[in-house]
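# Just need the structure, nothing else, for what follows:
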Amino acid sequence: MSDLAAYVAGLPKAELHLHIEGTLEPEQMFEFAKRNGVAIPYASVEEVRAAYNFSNLQDFLDIYYAGAEVLRTQQDFHDLAIAYFDRAAADGVVHAEIMFDPQTHTDRGIAFATVIEGLLSAQAEAESKHGMTSRLIMCFLRHLSEEDAFATLAQAEPWLDRITAIGLDSSEIGHPPEKFARVYAAARAKGLKLVAHAGEEGPPDYVWQALDLLEVDRIDHGNRSLEDAALTRQLAEQSMTLTVCPLSNLKLCVIGDLADHPIDRMLDLGLSATINSDDPAYFGGYVAENYSAVAEARGLDRAALATLARNSLEGSFLPEGDKAARLAQLEDYLAQQ
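Alright, predicted model coming up:
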């Protein structure tokens, strides 16, 4: 392990933008397909990996939803999540806020309870095993209707005390945040935190909508905010956390090369940017690999990496006391370097 990789792996950090279905490694896809008797359109792990060549978000989503077909039982969701938590712990993640897409599963007949109970049991195991805290973010699929989102919010009612936030993901273009303003208002009234994907492929206006109409607590991605100077100033003034995903940006052609990634520009502009892995099984790296890859490509020094880790903890939905304890853990690490 290089000095940079060792430093990054040791940094106590939070991961705030992680789709648990996007951690489905090809080996797991075959394992779950076999035990559930599900046919998949690939002959080998290598063939699956070869399919991970995307030109845009929709290319990825097509294979992402196909992969989710193998997830059928509570044990599947538990095994999927604990495998992620194990990898995250090795990457120095001390707190994870994981997104899940219930509509991806309920629309094919999987009970909401099956999904969430598997995730909850994995969270408990990760805390016991690694001392890692975690939170759940329930995402609505934006290509589906507002009515479907309201139905999902109703299904979640028995578990709302164990769901921290709602999110908005899937196909961004043509599905502006304003489409879900009423659902977000209902979730806010129930005490849930609010996040939304905006400004990945969608225009800066989608970020404005997320801020002004959805009244989000955090922006997922947000890269295209930099095209609008007034928006950038607003995000900085609000200390709005942006959950940036460098390897995802590269894999989905949001950027042409990691050398062009705007992460350091975001920091220079006073934005509360963080580093996350998004859908790491599909995009070529978990969170530490995202830190290391963008650090090498952009020449980020250790102070910048520490700022990114600090931003992740400060931008988390942990209670203030727990947040302070995690930040102290980070400062202790930095003092020893």
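
# CA atoms for contacts and neighbours, from now on please.
Noted.

# what are the ranges of the helices in the stretch 51-200 of the chain?
57-68, 74-90, 102-106, 112-130, 146-155, 181-189 (DSSP state H, counting those that start in this stretch).

# Go through those and name the closest to residue 263.
Among the helices of the stretch 51-200 of the chain, the nearest to residue 263 by CA to CA is helix 57-68 (20.1 Å).

# helices or strands up against the closest one?
In terms of contacts (3 or more CA pairs under 8 Å, 6 or more residues apart in numbering; DSSP states H and E), helix 57-68 is packed against helix 102-106.

# Turn the helices of the stretch 51-200 of the chain into TSV, columns for distance to residue 14.
As requested, these are exported to TSV (distance: least, CA to CA, whole Å):
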stretch	distance to residue 14
helix 57-68	24
helix 74-90	9
helix 102-106	23
helix 112-130	14
helix 146-155	26
helix 181-189	23
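
# I'd like to know which of those is closest to residue 291.
Closest among these, once you apply CA to CA, is helix 74-90, at 12.8 Å.

# Contact partners for the nearest residue to residue 77 once chain neighbours are set aside?
Leaving aside its sequence neighbours, residue 77 sits nearest to residue 118 (CA to CA, 6 or more residues apart in numbering; 4.8 Å). By CA atoms under 8 Å, 6 or more residues apart in numbering, the residues touching residue 118 are 74, 75, 76, 77, 78, 79.

# And residue 9, by the same measure?
90, 91, 92, 288.

# do residue 250 as well
Listed by CA under 8 Å, 6+ apart, the contact set of residue 250 reads 256, 257, 258.

# Please indicate which of these are buried?
residue 258 (16 or more other CA atoms under 10 Å).

# between the contacts of residue 250, which is closest to residue 137?
residue 258 (28.0 Å).

# if I read this right, the closest one contacts residue 297, doesn't it?
Yes: using CA atoms under 8 Å, residue 258 is in contact with residue 297, at 5.8 Å.

# what touches both of the two?
In contact with both residue 258 and residue 297: no residue, using CA under 8 Å, 6+ apart.

# Taking helix 74-90 as reference, get the angle to the helix or strand containing residue 29.
Under the criterion of DSSP states H and E, residue 29 resides in helix 26-36. Calculated by axes from the mean of the first three to the mean of the last three CA atoms, to 10 degrees, helix 26-36 forms an angle of 160 degrees with helix 74-90.

# circling back to that earlier point, figure out which of the helices of the stretch 51-200 of the chain is closest to residue 220.
Among the helices of the stretch 51-200 of the chain, helix 57-68 sits nearest to residue 220 (CA to CA), with 14.5 Å.

# now that closest one, how far from the chain's geometric center?
From the chain centre to the centre of helix 57-68 is a distance of 16 Å (CA atoms, centre = their mean, to the nearest Å).

# And stretch 239-247, by the same measure?
Centroid displacement of stretch 239-247 relative to its chain, using CA atoms, centre = their mean, is 10 Å.

# just checking, what packs against the very next helix or strand once past the helix holding residue 29?
Under the assignment DSSP H and E, the closest C-terminal helix or strand after helix 26-36 is helix 45-50. Under the contact criterion of 3+ CA pairs under 8 Å, 6+ apart, helix 45-50 touches helix 26-36.

# Another sequence for comparison is provided below:
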Amino acid sequence: MDLDHFVRSLPKAELHLHIEGTLEPEMMFELARRNGVALPWDSVAATRAAYAFSDLQSFLDLYYAGAAVLIHEQDFFELALAYFERAHADGVVHAELFFDPQTHTTRGVAFATVLDGLERACDEAQARWGISSRLILCFLRHLSEDEGLSTLAQALPHLARIHGVGLDSSEKGHPPSKFARLFARCRELGLHVVAHAGEEGPPAYIVEALDILGVERIDHGVRAAEDPALLERLAREQVALTVCPLSNVKLCVYPTLAQHTLGQLLDAGLKVTINSDDPAYFGGYVAQNYIDTAQALGLTRAQLKRIARNSLEASFVPEGLRAPWLERLDAMPA
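Purely as a prediction, here's the structure:
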């Protein structure tokens, strides 16, 4: 079995996926025409040519411009269903989708419009491909904590449909501690909590996310490699890291994939997972991230199975749902 087939055959969970970041240029232009939205680019080719990012902020500027085409429930449904179709081809059995309501509500799109479209796509993905899913509401960290609390208030009538909360957007200058009250309230409400930390921000942000926000997973977390004490803690506590290798290279966190610390994190015993982040912008969905990383770092098939197992174990699903996936995975030859 070649590497491509092996990777796509691995039952895996995707735990770090921004649904707005799956907006391919072709769909962006289709929705722009349908909804009468003017884009900064005049063609699909020009849009793709703009995907040369110098850092996280240069990506976010383009990301928010593209998201402006998402207005109606049907738009969010089509966006998410297109992702699920690709995920199915990549061997994803469970996906936990980040969505950014503040990106849309500030444009006058109702919170329920976003949620209704995404939830309908989740139901359709279960029916068509048997893909399980969860929705994780992310707060934009470049906005204030009070704005995050306002968004949480909008979410309260819908909490039965939201599985957890996260923290994303510009990391530099916006430490996790900025959102201590917000995340304390989310924990009181019984929501799972995760946060982006240690991508462009320092290892200290990972510590804050753990100790102040009380997160269960760290999104990215790659700069933990700079702090031996933190590495030891993450290994001991088996805190999952939702690493996004192609994203890290595209956003200049590492010059090349061969210089990525994922192998070092694995060797240190950390619970590393591989995910695609914003695949429409970063050059590959989850299987491509596995394949390119394996080739760049010389990962063995046993290590790839371990990474897939980590993703299933770190997912927010009951053990009864997880067990059959793990049995399938264990039955695969390494």
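
# coming back round to it: what comes up buried for the helix holding residue 29 of structure 1?
Applying 16+ other CA under 10 Å to helix 26-36 of structure 1 flags 26, 28, 29, 30, 32, 33 as buried.

# between those, which is nearest residue 232 of structure 1?
Looking across these and measuring by CA to CA, the closest to residue 232 of structure 1 is residue 26, at 38.3 Å.

# got the contact list for the closest one?
45, 48, 49, 281.

# contacting residues around the third one?
Pointing back at residue 49 of structure 1 there. So residue 49 of structure 1 contacts residue 26 (CA under 8 Å, 6+ apart).

# can you rerun that using 10 Å?
Going by CA atoms under 10 Å, 6 or more residues apart in numbering, residue 49 of structure 1 touches 25, 26, 42, 281, 282, 284.

# Can you show me the strands along the stretch 101-250 of structure 1?
Listed in chain order, the strands of the stretch 101-250 of structure 1 (DSSP state E, counting those that start in this stretch) span 133-141, 165-169, 193-198, 218-221, 241-244.

# Would you mind finding the match for residue 112 of structure 2 in structure 1?
Mapped onto structure 1 by TM-score structural alignment, residue 112 of structure 2 lines up with residue 113.

# and that match, how many neighbours?
Residue 113 of structure 1 is flanked by 16 other residues according to other CA atoms under 10 Å.

# my guess is it contacts residue 121, does it?
No: applying CA atoms under 10 Å as the test, residue 113 of structure 1 and residue 121 come out as separate, 11.8 Å apart.

# anything in contact with each of the two?
Going by CA under 10 Å, 6+ apart, residues that sit against residue 113 of structure 1 and also against residue 121 are residue 74.

# ok, now how distant is the residue nearest to residue 77 of structure 1 from residue 100 of structure 1?
According to CA to CA, to the nearest Å, residue 118 of structure 1 stands 11 Å off from residue 100 of structure 1.

# same thing with residue 77 of structure 1?
Distance of residue 77 of structure 1 to residue 100 of structure 1, given as CA to CA: 10 Å.

# Residue 280 is in contact with residue 22 of structure 1, correct?
Yes: between residue 22 of structure 1 and residue 280 there is a contact at 6.2 Å, judged by CA under 10 Å.

# Give the intersection of the neighbour lists for those two.
Common neighbours of residue 22 of structure 1 and residue 280 (CA under 10 Å, 6+ apart) are residue 84.

# Could you give the number of residues near residue 116 of structure 2?
Residue 116 of structure 2, neighbours per other CA under 10 Å, totals 18.

# Could you find the closest non-adjacent residue to it?
Computed as CA to CA, 6+ apart, the closest residue to residue 116 of structure 2 that is not its neighbour in sequence is residue 73, at 6.4 Å.

# what sits against that neighbour?
109, 110, 112, 113, 114, 115, 116, 117, 118, 119, 120.

# tell me the contacts of residue 12 of structure 1?
89, 91-95, 306, 309-310, 312-313, 326-334.

# Show me these that map onto strands.
93, 94, 95 (DSSP state E).

# most surrounded residue in the residues you listed?
residue 95 (27 neighbours).

# Now check structure 2 for the residue matching it.
In structure 2, the residue matched to residue 95 of structure 1 (TM-score structural alignment) is residue 94.

# Its match contacts residue 17, correct?
No: contact criterion CA under 10 Å: residue 94 of structure 2 and residue 17 do not qualify, at 11.6 Å.

# For residue 209 of structure 2, give me its contacts.
By CA under 10 Å, 6+ apart, residue 209 of structure 2 lies in contact with 167, 175-177, 179-180, 183, 193-198, 215-218.

# same check, this time on residue 36 of structure 1
By CA under 10 Å, 6+ apart, the neighbours of residue 36 of structure 1 are 30, 70, 71, 72, 73, 76.

# now stretch 168-185 of structure 2, how far from the centre of its chain.
17 Å.

# what stretch of structure 1 does it fall on?
Here stretch 168-185 of structure 2 aligns to structure 1 at residues 169-186, judged by TM-score structural alignment.

# Could you list the buried residues of that stretch?
Buried-residue list, stretch 169-186 of structure 1, by 16+ other CA under 10 Å: 169-173, 175-181, 183-184.

# again with stretch 71-85 of structure 2
Residues 71-84 are the ones in stretch 71-85 of structure 2 that count as buried (16+ other CA under 10 Å).

# Using TSV, please lay out the contacts of residue 250 of structure 1 together with distance to residue 127 of structure 1 and secondary structure.
Shown next, in TSV, are the contacts of residue 250 of structure 1 (distance: CA to CA, whole Å; DSSP: H, G, I helix; E, B strand; the rest coil):
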residue	distance to residue 127 of structure 1	secondary structure
256	38	coil
257	37	coil
258	34	helix
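
# Can you list which of the contacts of residue 250 of structure 1 carry over to structure 2?
Of the contacts of residue 250 of structure 1, the ones still in contact in structure 2 (both residues aligned by TM-score structural alignment, their matches' CA atoms under 8 Å) are 256, 257, 258.

# what residues are up against the last one?
It stands for residue 258 of structure 1. By CA under 10 Å, 6+ apart, residue 258 of structure 1 lies in contact with 246, 247, 249, 250, 251, 293, 294, 295, 296, 297, 298.

# same question, residue 188 of structure 2
If you count contacts by CA under 10 Å, 6+ apart, residue 188 of structure 2 has them with residue 182.

# For residue 213 of structure 2, see how far away it is.
Per CA to CA, residue 188 of structure 2 is found 12 Å from residue 213 of structure 2.

# same deal with residue 155 of structure 2?
Distance of residue 155 of structure 2 to residue 213 of structure 2, computed by CA to CA: 19 Å.

# Neighbour count: those two, which is higher?
When neighbours are counted by other CA under 10 Å, residue 155 of structure 2 and residue 213 differ, and residue 213 comes out ahead with 24 against 18.
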